[in-house]
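K.L.:
Sequence first, predicted coordinates after that:
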Amino acid sequence: MKRRNFVRNIGLGSAVAALAGGTSLSSFAKSNAAGKPFNLDYAPHFGMFKAHAGDGLVSQLEFMADQGFRSLEDNGLLGRPVEDQNLIGKTLERLNMRMGVFVVDGGDNWKISLASGKQEFIDNFVATCKKSVEASKRVNAKWATVVPGFFERKLPMGIQTSHVIEALKRGAEVMEPSGLVMVLEPLSDTPELFLRFSDQTHAICKAVDSPSCKILYDAYHMQRNEGNLIAMMDACWDEIAYIQIGDNPGRKEPGTGEINYLNVFKHIDAKGFKGVCGMEHGNAIPGKEGELALIAAYRKADMFK
């Protein structure tokens, strides 16, 4: 039996039964057949299904498609050889999958602070935006993650914000002709980061005033920084272009933490969201068992229709 046929027909076993909250495997499979597209467009990343699919980029994408996933995230795309970028693009097209975000990474992304206003950081950012546009064409990417970096604590907050806005305007000018959208991601990893809240990010997008500058709303980070997920998404909705997922605590798949993702996904769908929901998290359980459990977790949280 070919790998793809085997992968398509694997049973979810005890991992599904456990995450389905007592639902029997037969009834769970009946309502959510393996390989059926999900209601929302969830995007795994390379390495998430490595135990089943192996190391190959193509085999991992084929596994994702066989399980019903329709998009890919690849934060490290910009650092891949052009040959690999072209391979990813061609494989996504063949499998009828979309490309989600990759990171506009010009080095140590967090420490290259646009808040400082330093010309060297602005020049590096603009150059990386140009490189990102070229990479996006190879994989048909529409979104690219931007992190403004650390605070510049010697400067007032308003001046830092002005510096970030001006730098992002420069980046947007580079991206607009190609249709690539930088999505700004507020993060919770450390309080040293300039961009941390959704309302702050919303205000910056309004000031940049470009179709190529929008919000990446990562529910994991926003649960840690501000909570009130659905209300805050609604408040910022007109600037949100991309959504990422991860449960808290732990940053693993839905159902492993405190976020009610069934309700969150239902709300996102009701808003008419047709974009990508990136699976920006790790696997709660290692190996094949963990990969099956992750798929089952998404099948369960996606059962809002």
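P.N.:
That came through fine. Quick caveat: nothing in here was measured; it's all calculated off a predicted structure.
K.L.:
C-alpha only now, for contacts and for neighbours.
P.N.:
Noted.
K.L.:
tell me which residues of the biggest helix by length in the chain are tucked away?
P.N.:
The helix spanning the most residues in the chain, taking DSSP state H as the definition, is helix 119-139. Across helix 119-139, burial judged by 16 or more other CA atoms under 10 Å covers 121-122, 124-126, 128-136, 138-139.
K.L.:
Then stretch 228-239?
P.N.:
Leu229, Met232, Met233, Cys236, Trp237, Glu239.
K.L.:
ditto for stretch 160-173
P.N.:
Judged by neighbour count using 16+ other CA under 10 Å, the buried positions of stretch 160-173 are 160-172.
K.L.:
can I assume His202 is in contact with Asp234?
P.N.:
No - using CA atoms under 8 Å as the test, His202 is too far from Asp234 to be in contact (11.5 Å).
K.L.:
where exactly do the strands run in the protein?
P.N.:
Remark: strands assigned in the chain by DSSP state E are 41-43, 71-72, 98-99, 102-103, 143-146, 181-184, 213-218, 240-245, 276-279.
K.L.:
would you turn those into JSON lines with mean neighbour count and distance to Asn5?
P.N.:
Listed next are the strands of the chain as JSON lines, based on neighbours: other CA atoms under 10 Å; distance: least, CA to CA, whole Å:
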{"stretch": "strand 41-43", "mean neighbour count": "23", "distance to Asn5": "21"}
{"stretch": "strand 71-72", "mean neighbour count": "26", "distance to Asn5": "20"}
{"stretch": "strand 98-99", "mean neighbour count": "22", "distance to Asn5": "22"}
{"stretch": "strand 102-103", "mean neighbour count": "23", "distance to Asn5": "30"}
{"stretch": "strand 143-146", "mean neighbour count": "25", "distance to Asn5": "32"}
{"stretch": "strand 181-184", "mean neighbour count": "28", "distance to Asn5": "36"}
{"stretch": "strand 213-218", "mean neighbour count": "27", "distance to Asn5": "34"}
{"stretch": "strand 240-245", "mean neighbour count": "23", "distance to Asn5": "29"}
{"stretch": "strand 276-279", "mean neighbour count": "24", "distance to Asn5": "24"}
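K.L.:
ok, second structure coming up, stack it against the first:
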Amino acid sequence: MKRSEFLQKGLIATGALVTGNAIATNASTPVNPTAIAEGKTFNLNYGPHDGMFKNTAGDNFLDQIQYMHDQGFRGIEDNGMSGRSPQEQEKIGNLLAKLGMSMGVFVLNKGGNGANTLAAGKQEYLDVFLKGCKDAVEISKRCGGKLTTVVPGDFHRNLSLDLQTANVIDALRKGAEILEPHNIVMVLEPLSDTPDLFLRTSNQTYLICRGVNSPSCKILYDVYHMQRNEGDLIANMERTWSEIAYIQTGDNPGRKEPTTGEINYKNLFKYLHEKGYKGVVGMEHGISGKGKEGEERLIAAYREVDAFM
């Protein structure tokens, strides 16, 4: 399998540093109903998740997906896809195909956590991870998703950092051997939730991806987590761009929709567009408002920051 078949094309333009603050949006911010009613597609492929529009479209995820499409969204992501029944996975995949929408990430089943850290180099942990990779192949066939999120778990502090890194690389290489024939990419997500997590920065994740050396092992760059852990967002994305396969959003502080925090998402989305990014931009965050009004304001916020052309 050629590496070029996995990488995005046209990623040649460079961008400037993101600085400055976005205009905050809160419960008193008026909603522009015209922007919401237009329902036209966005400049980037933003992907909501299950429950994001439950107050408007109801609890059924299929109904929510139809509503997302009607509002101009052309992608979704579903962290919980691995926990759905095979029948539900297939229904979601069929609806996405019918609507011409893209499936973003789903989380690898037991892909690595505090109780199953790949840094420890233990066979029993590796076995759980590799089973998750095999499960991902079957899930992908049903839902159409080609990206699965992997978190290597916590530090294993009785080993040196170098040995832990080698253990993670060895485990991911074995996982890539399972996924690569099926064009599935595991995207490694550095997180900010706790300092116990092994994977913390984009540079560290870049090093590991280069060590694994497979088109099936890339970076999930979650803007919220990276703003908290390292900042200098666009510069760090530029440095590691060749290994980035997926983007997620969330403003900081608060992890709500763009315009509610300090990140200049209009500049950042302009950068992604200039780089030629065609993948789903996962909306991995909560909503600042409540009920239907909050969901309308969510769409209006994305209309605002998507207006970078």
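P.N.:
Now that the structure is in, tell me what you want to look at. Just so it is clear, the model here is predicted, and its values are computed rather than measured.
K.L.:
TM-score for this pair?
P.N.:
With the length set by TM-score structural alignment, normalised by the length of the first structure, the two chains reach a TM-score of 0.90; 285 aligned residues with a CA RMSD of 1.8 Å.
K.L.:
The longest helix of the first structure vs the second structure, average distance?
P.N.:
After superposition onto the second structure, helix 119-139 of the first structure sits on average 0.5 Å from its aligned residues (mean CA distance after the TM-score superposition for the first structure).
K.L.:
so where is that helix in the second structure?
P.N.:
Using TM-score structural alignment, helix 119-139 of the first structure corresponds to residues 123-143 of the second structure.
K.L.:
what's the answer for stretch 204-223 of the first structure, then?
P.N.:
Going by TM-score structural alignment: stretch 204-223 of the first structure matches residues 208-227.
K.L.:
Show me what counts as buried in the matching stretch.
P.N.:
By 16+ other CA under 10 Å, the buried positions in stretch 208-227 of the second structure come out as 208-209, 211-227.
K.L.:
ends of it, how far apart?
P.N.:
20 Å (CA to CA, to the nearest Å).
K.L.:
next one: stretch 185-194 of the second structure
P.N.:
25 Å.
K.L.:
Over to stretch 279-292 of the first structure?
P.N.:
Using CA to CA, one end of stretch 279-292 of the first structure lies 15 Å from the other.
K.L.:
The second structure: matching residues for that stretch?
P.N.:
So stretch 279-292 of the first structure sits over residues 283-296 in the second structure, by TM-score structural alignment.
K.L.:
May I see the buried residues of the matching stretch?
P.N.:
Residues of stretch 283-296 of the second structure classed as buried by neighbour count (16+ other CA under 10 Å): Met283, Glu284, His285, Ile287, Ser288, Gly289, Gly294, Glu295, Glu296.
K.L.:
my guess is the fifth one meets Pro258, correct?
P.N.:
No - taking contacts as CA under 8 Å, Ser288 of the second structure lies outside contact range of Pro258: 9.8 Å.
K.L.:
list the contacts for the residue nearest to Ala296 of the first structure when sequence neighbours are not counted?
P.N.:
Spatial nearest neighbour of Ala296 of the first structure, chain neighbours left out: Val16 (4.9 Å); criterion: CA to CA, 6 or more residues apart in numbering. Going by CA atoms under 8 Å, 6 or more residues apart in numbering, Val16 of the first structure touches Leu25, Leu292, Ala293, Ala296, Ala297.
K.L.:
what does Glu152 of the first structure give?
P.N.:
Glu152 of the first structure neighbours (CA under 8 Å, 6+ apart): Ser113, Ala115, Ser116, Gln160.
K.L.:
ok, now with 10 Å
P.N.:
Ser113, Leu114, Ala115, Ser116, Gly117, Ile159, Gln160, Glu192, Leu193, Phe194 (CA atoms under 10 Å, 6 or more residues apart in numbering).
K.L.:
same check, this time on Glu226 of the first structure
P.N.:
Ser188, Arg196, Phe197, Ser198, Asp199, Ala219, Met232.
K.L.:
cool, and Phe106 of the second structure?
P.N.:
Counting by CA under 10 Å, 6+ apart, Phe106 of the second structure has contacts 76-83, 136, 139-140, 143, 145-150, 186-187.
K.L.:
picking that back up, let's see which of the buried residues of stretch 160-173 of the first structure end up in helices.
P.N.:
Within these, residues falling in helices by DSSP H are 160-172.
K.L.:
Columns distance to Pro249 of the first structure on top of these, output as TSV?
P.N.:
Below are those laid out as TSV (distance: CA to CA, whole Å):
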residue	distance to Pro249 of the first structure
Gln160	31
Thr161	30
Ser162	33
His163	33
Val164	30
Ile165	32
Glu166	35
Ala167	33
Leu168	31
Lys169	35
Arg170	36
Gly171	34
Ala172	34
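K.L.:
ok, so of the residues you listed, who is nearest Asn39 of the first structure?
P.N.:
Top of the list for closeness to Asn39 of the first structure, among those and by CA to CA, is Ala172 at 31.4 Å.
K.L.:
Now do the alignment partner in the second structure of the closest one against Leu199 of the second structure, distance only.
P.N.:
When the second structure is aligned by TM-score structural alignment, Ala172 of the first structure is paired with Ala176. Distance from Ala176 of the second structure to Leu199 of the second structure, counting by CA to CA: 18 Å.
K.L.:
roughly how far apart are Ser198 of the first structure and Tyr217 of the first structure?
P.N.:
7 Å.
K.L.:
Now for Ala296 of the first structure, how many residues are close by?
P.N.:
As a burial measure, Ala296 of the first structure scores 26 neighbours (other CA atoms under 10 Å).
K.L.:
thought it was touching Gly68?
P.N.:
No - counting by CA atoms under 10 Å, Ala296 of the first structure does not reach Gly68; the two are 11.7 Å apart.
K.L.:
Name the residues contacting each of the two.
P.N.:
By CA under 10 Å, 6+ apart, the residues touching both Ala296 of the first structure and Gly68 are Ala34.
K.L.:
re the thing from before, for the buried residues of stretch 228-239 of the first structure, could you give me CSV that also reports distance to Phe102 of the first structure?
P.N.:
Formatted as CSV, these follow (distance: CA to CA, whole Å):
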residue, distance to Phe102 of the first structure
Leu229, 24
Met232, 24
Met233, 22
Cys236, 22
Trp237, 21
Glu239, 19
